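Peer 1: with the input below, show me the fold.
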Amino acid sequence: MDGPTDSSLTLTPTGEVLATSADSGDPATRYFNRELSWLAFNRRVLAEARNSSYPLLERLRFLSISGSNLDEFMMIRVAGLEAQVRRGIAKTSIDGKTPSQQLTAIRREYIDIEKTQQAALADLRGRLAHQGIRIADEKHLAPGHIKWLREWFEDQVLPVLTPQAIDPAHPFPFVANLGMGVIFNLVRKSDGEGLVEMVLIPAGIPRFVRLPGEDEATWVPVESLVTRFAPALFPGFEIVGDGVFRVIRDSDIEVEEEAEDLVRYFRTAIQRRRRGRVVLLELDQQCDPEAEKLLREQLGVEGAMVIKTDGMLGLRGLNQVVDEDRPDLKFAAFSPRYPERVMEHDGDCFAAIREKDMIIHHPYESFEVVVDFLRQAASDPAVLSIKQTLYRAGNQSPVIQALTQAAENGKSVTAVVELKARFDEEQNLKWAGELERAGVQVIYGFTEWKTHAKVSMVMRREDDGIRTYCHFGTGNYHPVTANIYTDLSYFTADPKLARDAGKLFNFVTGYVEPRKTEALAISPIDLRETLYEAIDREIENARAGRPAGIWAKLNSITEKGMIDRLYEASQAGVEIELVIRGICCLRPGVPGLSDNIHVKSIIGRFLEHSRIWAFANGYALPSARANVWISSADAMSRNLTRRVEALVPLRNRTVHNQVLDQVLVANLLDNERSWTLDASGDYTRVERGDAEGFNVHDYFMRNPSLSGRGGAGIGAVPKLSLRRGRA
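Peer 2: Okay, here's the model as predicted:
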């Protein structure tokens, strides 16, 4: 039997209270806990590692992603809760749990997820071995491999290892965040004296070593080699016991409002983060008891989680094995389309945008058009200036190169670089320095707010005056994630949107708050209020007997005010369809509270990332008269009150139809990669039954977009209908 069938899977976040009525006196009956909802999301990611319809290396990739997700969750969310407990902060979560209560529930869930991960790894190991890919450890190596591995270890690893004695004369060594090592309990053969030694594995050493050979691939974790060949490290000693361990530390950076120099502050804060308090100590199940005791004492794990694992530590490292050159065990290769309309204008992005607004649907359509838009601006003599926000740009950024080239070509270039982009702070500092050296005016924005809006402005002198071309995105200017995340890039030369974009930049660069905008809504000024008002209009329409409906596609919804507004809309009879990939604190289907709200989550080949809102506006959805917005913001307190975000209306008919009738409808139709959420917190994979299968990712890989397809003979775009059996 090829693993469990996904249609039978139901995932439940533990520690939740079953919601059976609209009891407003108990927040646990109205809302899900944020942290437990995130863990439920990671369970859905982990479930894909056991999805028998996926190629094996893709299943291993999902297992690696689930491990990486958990690491970040511990570094940020759990670390924050532990800090609240230490400081005596008793502020409750949206569902009424104290920090201590949340930690108890999280630890119970974490242990269960970790066991599920190890079971998935054991299953995948066996299946991959049948396909010629072995993930071995030092106890299960073929004799013929030992000699080669010993030579490799002595040549590549041994010279960079530093055994460190643990005794009063040698202070306990620092173990970095995500650091891994092996601790040994030794006895000197000459006099029987006991000694504990630690060997930290340098970050520069690959996590796995691949044995030579083309017919079969064998990957061995480096920590198992340290264990196997330890006698070479400790001549004259008998190894009584050992244990592999791994450490996760508090990695959040709290920005002090009085920080006078953000660049200097973040350079110092990044160093502090590497030495944050330990929040998780992972040990292998067979760890030597004396060595374990010493680790617990020296790492100061009181209040932290300590997990003993009967399997492999640090599953995020499996991404190295996923890179094995076996296309037969991966998804079929996919090449994004380049927008036909731009090619019809001989690659002239400005001419294509002048003709008509267009929206690019990544990753199905190439991110290269965004880069080309900036490259063309950099080299075009008619372009006067460029303004650009940068939240995450990646390690090798063609966007940075284009902005640098534009400045060197004499353009006026302004870049808003967000230093507070978590885990990209160091990279963004590097880009900021490079941009400044090229002559770009670099702005770091607000101290207390993150600039999360994704906006580009290009001002160009043309025959009829200066025209402004804008790009608004739901995702980052990051060429790698643009191949994985589903996002929207909206190109327009609409003067109203251009004037509003200029006000947004003035707000960030000069703290000039826009008094009034013509089209955009901007957080934290009026984005939340704009959405509230749109929900209120649907409530009024429902009460007046007119068609009323709300569709939204988001990564997360946690903001209490937004949830309560949607509850009110449900009670008024508004039909609400939510596609929430990750965290959902809203309880759907509670009698008298949220009967008319349905929530689904899509997990598949691509990471759903675009944020879209659609409001019926008195006509049955989908309708040409519906109000449709795209946004950089999720429905979370941080996005609506502590970040600079943009909410962009789609008024061009073709763009409007593409996002509403194609993107949103396809997400609602999907019955192959969807999970539905019920009032108790259970996520159940959709069973399509006798209905025709519809996979949203496959659909968009096969079909061109509406607004970017131009007039080339590439076939009509199929018209989707919700009558096709939406779950």
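Peer 1: alpha carbons only for contacts and neighbour counts from here, please
Peer 2: Will do.
Peer 1: in which helix or strand does Cys455 reside?
Peer 2: For residue 455 the amino acid is Val, not Cys. strand 454-462 (DSSP states H and E).
Peer 1: return the distance of that strand from the chain's centre.
Peer 2: Here the centre of strand 454-462 is set off from its chain's centre by 29 Å, with C-alpha atoms, centre = their mean, to the nearest Å.
Peer 1: distance from the helix or strand just after that strand to the middle of the chain?
Peer 2: With elements assigned by DSSP H and E, the helix or strand that comes after strand 454-462 is strand 465-473. When distances are taken as C-alpha atoms, centre = their mean, strand 465-473 is centred 29 Å away from the chain's centroid.
Peer 1: please generate a structure for the following sequence too, so the two can be compared:
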Amino acid sequence: MSDMREYYGEVASLELLNRLVAAPLPAGLRAGPVQTLFHRDAYFDAADWTLRRRGVTCRFRTRMDDRRLLTLQVPPGPGSADGPREVFEAEVVELDGAAALAGTSEPARRLRALIDPAALAPRIEFETERRVRRSRPRWLLEAVYELYYDVVTVRGGGLSRSFQELKIRPRRRGWPGLERLVTAFRDGYAVRPLLVGKLERAEKLSRALESEGLARAVQQNREVAVLALEQGQIALRHEGGTLMLPVRRGSGEEACRYVLRTAFGSSDGQVRLLGMAPAAAGRPLLEVWLVRRLGKGLAAVEGTNLQWVPLAEVVELVGAPVLHEPRTLAALTVAARSELVPEWPSGPGRRSGGEPRESMAVLSPGVITREWTIAGLREPPRSVAEQSIASDHFLSSQLSWLEFNGRVLALAEDATVPLLARVRFLSIFRTNLDEFFMVQVGALKHALQVGGREASEDGLSAQEQLDAILIRLRSELERYTQCLLQGCLPQLAAQGIRLQRWSELSEPDRAVLRRYFTEQVFPLLTPQAITRAPGHPFPVMANLRLSLAVLVRDAATGPMHFAYVKLPEGLPRLVSLPDGRGLVPLEDVVRANLDLVYRGREVEAAYTFRVTRSGDLELDERRAENLLHVIEEEAQRRPYGDVVRLEVEHGMRGDVRRLLLRELQFEDVARVSTIGPGDLFDVDGLLDPLALLEIADLARPELQYPPFQGRRVLDSAKSVFDLVGESDVLFHHPYDSFTDTVERFFVEAADDPEVVAIKLTLYRAGGRSRIVDALVRAAAAGKEVFVFVELKARFDEERNVEWAKRLERAGIHVVYGLVDVKTHAKVGLVVRREGDTVRQYVHIGTGNYNAATAAVYTDFGLLTANPDLGADLNDLFNELSGSSRPPGVTFRRLLVAPGEMMSRVVALIDREAEHARAGRGGRIRAKLNGLEEAEVIHALYRASQAGVEVDLLVRGICCLRPGVPGLSGRIRVISVLGRFLEHGRAFAFANGGAPDYYIGSADWRPRNLRRRVEVAAPILDARCRTRLDRILEAELADPTAWELGPDGGYYHRAAPPGGAAASAQERLMRLGEAAFA
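Peer 2: Got it, this is the predicted structure:
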């Protein structure tokens, strides 16, 4: 060992390596400061390891200073077999390895003489985080060493693993010798010599990871899926009521043509590999082949059950019981993100003015008539009570939500809606998607990450749900783009509201904006390098923060650096030109003035992008000593959760996209991110929906909905308590003024000297609140005030924390939340002394105590002095204030979740079925935001089979399949959308002529009935019942509503003869109760 040039040793663990870095050097050596370095290596080769077999190594290295090196090592030439390998190395300007291989550097040119670079792909990839210590000699004959402490992270098969190495390199011979130093590390730290190099270790680990990934994903073999596309139609097999693409085991073009020969009778056709669908649980790696110009056109082989289905229809049916086969979903996901399928539907959504299709005509000889649309959904008459619900009895909750958001988009596409309101609906569509990705997609990706295999009620796994979501999203996003770029923006320009890009501006306007940038924007910018250099940790890109990816060069010949600039918050997203000549996006202003940010350097390009991160909080409520502090801390961490989506502007270069995506994948080097190419979304137009909201808020009343003020329904000459003491009052906001009803109730309670106590739940109070101000005054006046503030209201956690602190500072008794459940109930109780008695006044609502949302959400509210309801609510508040567990008492009249509400609702449904079976008829009407609870859906199916007519007003998610003969033939599901967001919950049961009516805070979803404190109250007053009845009937008859079909699609009701009729919302606004008399 005395003549050893360098030493490589294996370190058993990261903990041990860290100890080595921190410990004094052995053998009396003195160490200098620790220097940290980082580089990432990608070794390229063909699928069959052609370069390896020829003794060639091709490496693309990215260093922490953003310099990129391409290195090619080849065997010595003929006649010098024992000579050293030839090394060709050059610094390259390309941002990724694939582009560098096709570049003009000497290693790239040499490589092309050996192999086509297009055949190469990264086969081994790893990062090295290196800490370097150099010994400092204290006397002339002392040896000098450099010690490299490496952490090498290898990725493969969707997994990652690390190993540690110690490298000792002599820089000056002397005492102590290398052998002594090695012995000291072996004896003191069990460092063992390595017999193979880092690349060999990385390759071995990479193969192990790939094998593990293959085993996990059943990827021992491949399959090919053939997507035959002719005249805008796809060939699908129809088997057992399910549509699926032709798939078989195999790989490559030969396997694809074998499928063509067996399915179509000919292997002729133009074939092209669309891409790969990664292996998933129960499904191997899937090659997706696109086939055009089939030899026999639209003909099919007899007996194959092959059917040609329009592509638009396929997309609409994705996830429905007839089209949710896993391989087909995976293949369609690949097609949805491919530019090779320009036919992908992008027009308006679901059918308008029609019913679900019963059958389809024959398209060509040999093609089976498509009766599956309804026949595949038809169920034999049998009692649901005698069987468990099958997965194909449910619709996907995720896809149902996308259908809802598509209906929001339809409002933006509706030319009869005021222009700025259409822009607002576009903004709502996008912000809805933001939350959907943060919550739903984030949860699905987390399920994949932890290996969860539990299917949803509709039978789809997490991966299949993600596939179906991505398939549906492409068409919706293209609809959004068309509506914005071809519809709204040109019409805005015609109205003098011009969105201008920098290239369209005059020099005087550019000068004005440069001054604005210098004075208002530049002081708020903090550019960050995307690097892992010491002192520059890899930047964590905040959730939904619009940013610029910047390519900047130090000098004309220097390396290209990748950096990003966050657009400042608090500034307008659109900058107004002088005299209102136009609006310029802030990102354009920043991009055009980056020369002031990167002085002395060359900005080559800058592109906008936005990162979406998982939004759920990770709370251990059972161990939390102070829930308020825990939630406050977790909410502050939310902007830095796992990445679930990357949005980039349409013009972003491909290499920048790949680099940005890769950096996000490697954001945490200790593990593999779940984000992949399918999570990158190209956005044409304004990337940040806040810009659309600014346009929608412009002071152009002629382009907005006409102003509307809710009615004053309470007599101002009497006190609220006198009015409610006489009879119950049912409110319907915003048609009834929130200020004149709910706010007035609590304001009068705070200022009334006879009121002794006020109790309230707060879920989303919003910004400034007259109700909260009244509670503070009441506490200052010596009244007993109790407020239950739900800190876990998603995305309002930090605001609710501030409300809780303010209320506590005012001396109010505040409770923050219950363990493992949210309190979603909207209830208030006022206790008032009246003579020798104490009377309780109750408010029970469906919406939040929030004046801002009350102006745009439709909600119900009940004011009553009913003693039973007052006693029930008092018991509920005692439970909320006296225990950390959900309420466990039995209530007289209230339905309260998570205890008895679900069983009571199911019992009411079953009672209606008994009436129908006894010949007394039966009818159920319910108005909900969402219907997802399997037990309730099961009961509704039983009721339908018993003969009960079921009419459901469901604004959003609905997992029930209506209109299926023998299962749900008497169930109708209607969705009402319009100017106001339908938010009220109410249900009515005919009960054999003695009807029951309820309003409350709960939807019929698992989260509401099982994991939240919810309250529903009976409507007992005859006038209130009549009013609620008329509202429900009016909305069920709304001529602008959408109806849900058994396939999960929504069908817009046809306009009546003579033009559009007024919607239920319009009638309520114009005529009030007289409209329904």
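Peer 1: in structure 2, what stretch matches the strand holding Val455 of structure 1?
Peer 2: Counting by TM-score structural alignment, strand 454-462 of structure 1 pairs with residues 826-834 of structure 2.
Peer 1: check which residues of the matching stretch are buried.
Peer 2: 826-832 (16 or more other C-alpha atoms under 10 Å).
Peer 1: what helices or strands is the strand holding Val455 of structure 1 leaning on?
Peer 2: Contact here means 3 or more C-alpha pairs under 8 Å, 6 or more residues apart in numbering; DSSP states H and E; on that basis strand 454-462 of structure 1 packs against strand 383-390, strand 465-473, helix 495-510.
Peer 1: let me know which of these is the nearest to Ala482 of structure 1.
Peer 2: For those, proximity to Ala482 of structure 1 was assessed by C-alpha to C-alpha; strand 465-473 is nearest, at 11.0 Å.
Peer 1: tally of neighbours for the counterpart of Ile133 of structure 1 in structure 2?
Peer 2: Counting by TM-score structural alignment, Ile133 of structure 1 lines up with Ile497 in structure 2. Number of residues near Ile497 of structure 2 (other C-alpha atoms under 10 Å) recorded here: 18.
Peer 1: what sits against Ile497 of structure 2?
Peer 2: If you count contacts by C-alpha atoms under 8 Å, 6 or more residues apart in numbering, Ile497 of structure 2 has them with 581-583.
Peer 1: so who does the aligned residue in structure 1 for Asn848 of structure 2 touch?
Peer 2: Mapped onto structure 1 by TM-score structural alignment, Asn848 of structure 2 lines up with Asn476. Under the criterion of C-alpha under 8 Å, 6+ apart, the contact partners of Asn476 of structure 1 comprise 390-393, 454, 482.
Peer 1: run the last query once more with 6 Å
Peer 2: By C-alpha atoms under 6 Å, 6 or more residues apart in numbering, the contact set of Asn476 of structure 1 is Arg392.
Peer 1: distance of it relative to Phe73 of structure 1?
Peer 2: Counting by C-alpha to C-alpha, to the nearest Å, the gap from Asn476 of structure 1 to Phe73 of structure 1 is 21 Å.
Peer 1: residues in contact with the match of strand 454-462 of structure 1: which ones?
Peer 2: Stretch 826-834 of structure 2 has contacts (C-alpha under 6 Å, 6+ apart) with 754-761, 838-845.
Peer 1: of those residues, closest to Arg131 of structure 2?
Peer 2: Taking these together and measuring to Arg131 of structure 2 by C-alpha to C-alpha, the closest member is Thr761, at 55.0 Å.
Peer 1: so which of the buried residues of stretch 826-834 of structure 2 is the closest to Ser719 of structure 2?
Peer 2: Arg832 (12.8 Å).
Peer 1: hang on, the earlier thing: most packed of the helices and strands packed on strand 454-462 of structure 1?
Peer 2: Greatest average neighbour count among those goes to strand 383-390 (a mean of 23), per mean count of other C-alpha atoms under 10 Å.
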